[in-house]
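Participant: next comes the sequence, and after it the predicted model I'd like to discuss.
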Amino acid sequence: MLQTLQDRPAISYPCEWEYRIIGENEDKIKAAIVEIMPRSFALELKNKSSGGRFISLAVKIAVNTEEERNEIFAKLTTHPEIKMVI
């Protein structure tokens, strides 16, 4: 069952937010994250694909507003080294 926008959970800001980032080159993804994040963050390697081509990293950062959270997401999704952001 899909949730409508009216049913989305309320998020209280500021809060810690986690982005799951998927790409091919760990060092290049890390460099992209450092370039994009506006303040200090926690970074953790999560998974590698069975073929070893893709990796996922979890990035946790304190966000102050929904606008800031969405802005970071937009910057991550448009970076050429990042294949997907969840």
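Facilitator: Sure thing, it's come through. Numbers count the residues shown, from 1 in each chain.

Participant: only C-alpha atoms for contact and neighbour calcs from this point on.
Facilitator: Will do.

Participant: do you have the strands of the protein handy? List them.
Facilitator: 15-23, 42-48, 55-63, 82-85 (DSSP state E).

Participant: try this one next to it:
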Amino acid sequence: MAGKDITKKADRLVLDAATKTRPEINYPTKWGFKIIGRNKEALEKCIKYIMKETGDKDHVCTLGNKSKTGKFHSFNASCTVDTEEERNKIFKYFEEHDDVDMVI
């Protein structure tokens, strides 16, 4: 992203050089994940699998965009997370899954 300085310091995310404090998130909260990969069907299965593995989470999953070449697809998945640890756990499951190229 042009113009944004995204750096990770210790365990807190700093969105830009001017933001020095971590945003306050009150849990439980609905949290969204954008999952990007090459195989649309595999991504959808991956989302269902991870939501089941991380506590049988009720979730909403919608098809996002596909790249101009059709090589990449995205899904928007959201669920209620009870803690920051749970949110990070779900993110890590997506991040480490073979069918996921990127999670935001």
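Facilitator: Now that the structure is in, tell me what you want to look at. Keep in mind that what you see is a predicted model, and the values were worked out from it rather than measured.

Participant: report the TM-score for the pair.
Facilitator: The TM-score (TM-score structural alignment, normalised by the length of structure 1) is 0.93; 84 aligned residues with a CA RMSD of 0.9 Å.

Participant: make a markdown table out of the strands of structure 1 and add distance to residue 35 of structure 1.
Facilitator: Formatted as a markdown table, the strands of structure 1 follow (distance: least, CA to CA, whole Å):
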| stretch | distance to residue 35 of structure 1 |
| --- | --- |
| strand 15-23 | 14 |
| strand 42-48 | 14 |
| strand 55-63 | 13 |
| strand 82-85 | 12 |
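
Participant: out of these, nearest to residue 74 of structure 1?
Facilitator: For these, the distance to residue 74 of structure 1 is smallest for strand 82-85, at 9.3 Å, taking CA to CA.

Participant: residues in structure 2 aligned with that closest one?
Facilitator: The aligned range for strand 82-85 of structure 1 in structure 2 is 100-103, by TM-score structural alignment.

Participant: now the matching stretch: buried residues?
Facilitator: Going by neighbour count (16 or more other CA atoms under 10 Å), the buried part of stretch 100-103 of structure 2 is 100-101, 103.

Participant: among the strands of structure 1, which is the most enclosed?
Facilitator: strand 55-63 (a mean of 19; mean count of other CA atoms under 10 Å).

Participant: go through the strands of structure 1 and name the closest to residue 31 of structure 1.
Facilitator: strand 82-85 (10.6 Å).

Participant: how far apart are the closest one and its match in structure 2?
Facilitator: With mean CA distance after the TM-score superposition for structure 1, strand 82-85 of structure 1 departs from structure 2 by a mean of 0.3 Å once superposed.

Participant: what is that strand packed up against?
Facilitator: Secondary structure elements in contact with strand 82-85 of structure 1, counted by 3 or more CA pairs under 8 Å, 6 or more residues apart in numbering; DSSP states H and E, are strand 15-23, helix 66-78.

Participant: nearest residue to the equivalent of residue 67 of structure 2 over in structure 1 in space, please, no chain neighbours.
Facilitator: Using TM-score structural alignment, the equivalent of residue 67 of structure 2 in structure 1 is residue 49. With sequence-adjacent residues excluded and distances taken as CA to CA, 6 or more residues apart in numbering, residue 49 of structure 1 is closest to residue 55, at 6.2 Å.
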